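Peer 1: Following is a predicted model, sequence given first.
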Amino acid sequence: MEEPTPPKVRDLDARSLRGLAHPLRMRLLDALRFDGPATASQLAEKLDESSGATSYHLRQLAAHGFVEDDPERGKGRERWWRAVYRGLSVDSALLHDEDPEVRGAADFYMHEVATSQMRNMSTWLGNRGSWAPEWSQVADMSSDTLRLTPELAEELIEKMHALVAEYRDLAVTRNDPRAERVRVHTHAFPISSD
């Protein structure tokens, strides 16, 4: 059964960013966002952590509103968690905040996101032989270099996000049994012209 996608994107502020900017918390949140509800013990096994650590950090994520109890699953003492949001958004102003702690949390968060995305790609490359050949034929790892102004870069990013959103639940609504979860990363950043 396909898990319902959490409905919205959360805009991170300085307080919530400080609550999230921890490697295990980010991995826990990603596991719940991408793989669906789970218990602290299940997450501990999946992430090779202790259940004490996952329990503590799940409670911290809950205190900051990132995760919540999943009442449809918990029976007795078993506590299930689910993600509240399908995505997160960081205001670039946090990267330039006057508080060095906020800047540090924003910088850490961005580096962890980049590391996670590269880990996704490396995992795909390492496991692609276990997938049907049609998936290897359509997987994409491309890049291009454009000459853009900040305004054109912003326009391009908005169009890419809108296009991805169009495809979000298409396969589910078409009820196609061949549908798989497909991770899409977008990156747009300036590079030196040296």
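Peer 2: Yes, it's here.

Peer 1: Only C-alpha atoms from now on, for both contacts and neighbour counts.
Peer 2: OK.

Peer 1: any idea which element the residue nearest the centre of the chain lies in?
Peer 2: In the chain, the residue lying closest to the centroid (Cα atoms, centre = their mean) is Asp30, at 5.0 Å. In this assignment (DSSP states H and E), Asp30 forms part of helix 23-35.

Peer 1: start to end distance for stretch 25-45?
Peer 2: Distance across stretch 25-45, first residue to last, is 15 Å (Cα to Cα, to the nearest Å).

Peer 1: which stretches of this protein form helices?
Peer 2: Under the criterion DSSP state H, the chain carries helices at the ranges 14-20, 23-35, 40-47, 51-63, 100-127, 133-138, 150-167, 170-173.

Peer 1: follow-up on the earlier one: tell me what angle the helix holding Asp30 forms with helix 51-63.
Peer 2: Following axes from the mean of the first three to the mean of the last three Cα atoms, to 10 degrees, one obtains 80 degrees for the angle between helix 23-35 and helix 51-63.

Peer 1: In helix 23-35, which of the residues would be classed as buried?
Peer 2: By neighbour count with 16 or more other Cα atoms under 10 Å, helix 23-35 contains the buried residues Leu24, Arg25, Met26, Arg27, Leu28, Leu29, Asp30, Ala31, Leu32, Arg33.

Peer 1: quick one: contacts of stretch 141-160?
Peer 2: Under the criterion Cα atoms under 8 Å, 6 or more residues apart in numbering, residues Thr186, Ala188 lie in contact with stretch 141-160.

Peer 1: Stretch 38-52 too?
Peer 2: Residues outside stretch 38-52 that contact it (Cα under 8 Å, 6+ apart): 27-28, 31-32, 53-55, 58, 78-82.

Peer 1: Comparison target, given below:
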Amino acid sequence: MADDKTPAPDATAPDSLVRTPLRAERSMDVQTMKAFAHPLRMAMYSRLTDVGSATATALAQHLQESTGQTSYHLRQLEKLGLVEEDTSRGSGRERWWKPLGYRMHVEELGQDAANLRVMTSVLHEGLRRRMEAISAYLDVAPREPREWVDASVDTTTTMTMTLEQTRALSEELMEVIARHREALGSSGNSPAEEAESRRVRLYLSLFPLVEGEDAATP
């Protein structure tokens, strides 16, 4: 999840849903996608979404890399428009960086076979990290405070819907998320409330099921 003012990464939003709240305006083109599809850059971006913002030194320590490497790749991510300096953090001695949301038009980026392989790699890396995050939570859930477990949700619902119904559900869900994010940005939490806060993540997937001969093989 990106910072409060920036939409979270949205890898598959079609043009018809661009105006939906939280749909990132920044579209990833082919060159940006290829430059982003670097293992360390993707790992650094993922870590930034985990913690909100971090320094090159903190990223290097977490990923067991040199500060020179993380500093270089942060500058490249900045050039790509995928991170920016977090001016609300730091003392001026070292820059803090935060992630920026992006969109991937899969119907455009996947037209060329070479691009399709890169796009698939990026999307599957995101899926792998998603599964890791969910698995990590499930491992510790029995030891988590009961109130946090009760506030969490892990559910799957399958329905038969028309395109219009699916679009309406998607837009309404995004509007709910946007409303809560906006409330967080203007809540002015007290120090006590800040101490009780934790980074949380919401995964929301809504897509048509692919079966039988319609299933595509990368």
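Peer 2: Yep, that arrived. Since the structure is predicted, the reported quantities are computational estimates derived from the model, not experimental observations.

Peer 1: returning to that earlier point: how about the contacts of stretch 38-52 of structure 1, which pair is most distant?
Peer 2: Taking every pair in the contacts of stretch 38-52 of structure 1 and measuring Cα to Cα, the maximum separation is 21.0 Å, between Arg27 and Glu78.

Peer 1: Show me what the helix holding Asp30 of structure 1 packs onto, helices and strands only.
Peer 2: Judged by 3 or more Cα pairs under 8 Å, 6 or more residues apart in numbering; DSSP states H and E, the packing partners of helix 23-35 of structure 1 are helix 40-47, helix 51-63, strand 80-83.

Peer 1: what does Met42 of structure 2 align to in structure 1?
Peer 2: Mapped onto structure 1 by TM-score structural alignment, Met42 of structure 2 lines up with Met26.

Peer 1: So that match is in contact with Leu17, correct?
Peer 2: No - counting by Cα atoms under 8 Å, Met26 of structure 1 sits too far from Leu17 to count as a contact (10.6 Å).

Peer 1: Ala151 of structure 2 - how many residues pack around it?
Peer 2: 7 (other Cα atoms under 10 Å).

Peer 1: Actually, Pro150 of structure 1.
Peer 2: Residues near Pro150 of structure 1, counting by other Cα under 10 Å, number 11.

Peer 1: how near is Ala31 of structure 1 to Trp80 of structure 1?
Peer 2: For Ala31 of structure 1 relative to Trp80 of structure 1 (Cα to Cα), the value is 13 Å.

Peer 1: what does Met141 of structure 1 give?
Peer 2: Relative to Trp80 of structure 1, Met141 of structure 1 is positioned 35 Å away (Cα to Cα).

Peer 1: Would you mind listing the buried residues in stretch 176-195 of structure 2?
Peer 2: Across stretch 176-195 of structure 2, burial judged by 16+ other Cα under 10 Å covers Ala178, Arg181.

Peer 1: now do the same end-to-end measure for it.
Peer 2: Start-to-end, stretch 176-195 of structure 2 (Cα to Cα) is 25 Å.

Peer 1: From the chain's centroid, how far away is that stretch?
Peer 2: With Cα atoms, centre = their mean, to the nearest Å as the basis, stretch 176-195 of structure 2 stands 19 Å off its chain's centre.

Peer 1: just stretch 64-75 of structure 2 next, same as before
Peer 2: On the basis of Cα atoms, centre = their mean, stretch 64-75 of structure 2 is displaced by 21 Å from the centre of the chain it belongs to.

Peer 1: What residues sit buried inside it?
Peer 2: Thr67, Thr70, Ser71, His73, Leu74.

Peer 1: Just confirm the fourth one contacts Arg41, I think it does.
Peer 2: Think His73 of structure 2. Yes - contact criterion Cα under 8 Å: His73 of structure 2 and Arg41 qualify, at 6.2 Å.

Peer 1: Quickly note the distance from the nearest residue to Phe36 of structure 2 once chain neighbours are set aside to Ser197 of structure 2.
Peer 2: Leaving aside its chain neighbours, Phe36 of structure 2 sits nearest to Met42 (6.5 Å; criterion: Cα to Cα, 6 or more residues apart in numbering). Look at Met42 of structure 2 and Ser197 of structure 2: by Cα to Cα, they are 26 Å apart.

Peer 1: what about the helices and strands packed on helix 23-35 of structure 1, which gets the closest to Arg10 of structure 1?
Peer 2: Checking the helices and strands packed on helix 23-35 of structure 1 against Arg10 of structure 1 by Cα to Cα gives strand 80-83 as the closest, at 11.2 Å.

Peer 1: what's the closest one packed up against?
Peer 2: Here strand 80-83 of structure 1 touches helix 23-35, strand 38-39, strand 67-69, going by 3+ Cα pairs under 8 Å, 6+ apart.

Peer 1: mean deviation of the first one from structure 2?
Peer 2: Going back to what we said before, that points to helix 23-35 of structure 1. Average distance, helix 23-35 of structure 1 versus aligned residues of structure 2 after superposition (mean Cα distance after the TM-score superposition for structure 1): 2.2 Å.

Peer 1: what residues does that helix touch?
Peer 2: If you take Cα under 8 Å, 6+ apart as the criterion, helix 23-35 of structure 1 is touched by 5-6, 20, 38, 43, 47, 54, 57-58, 61, 66-67, 81-83, 85-87, 112.

Peer 1: again, only this time at 10 Å
Peer 2: Here helix 23-35 of structure 1 makes contact (Cα atoms under 10 Å, 6 or more residues apart in numbering) with 2-3, 5-6, 19-20, 36-40, 43-44, 46-47, 49, 53-54, 56-61, 66-67, 81-87, 108-109, 112-113, 116, 181, 183.
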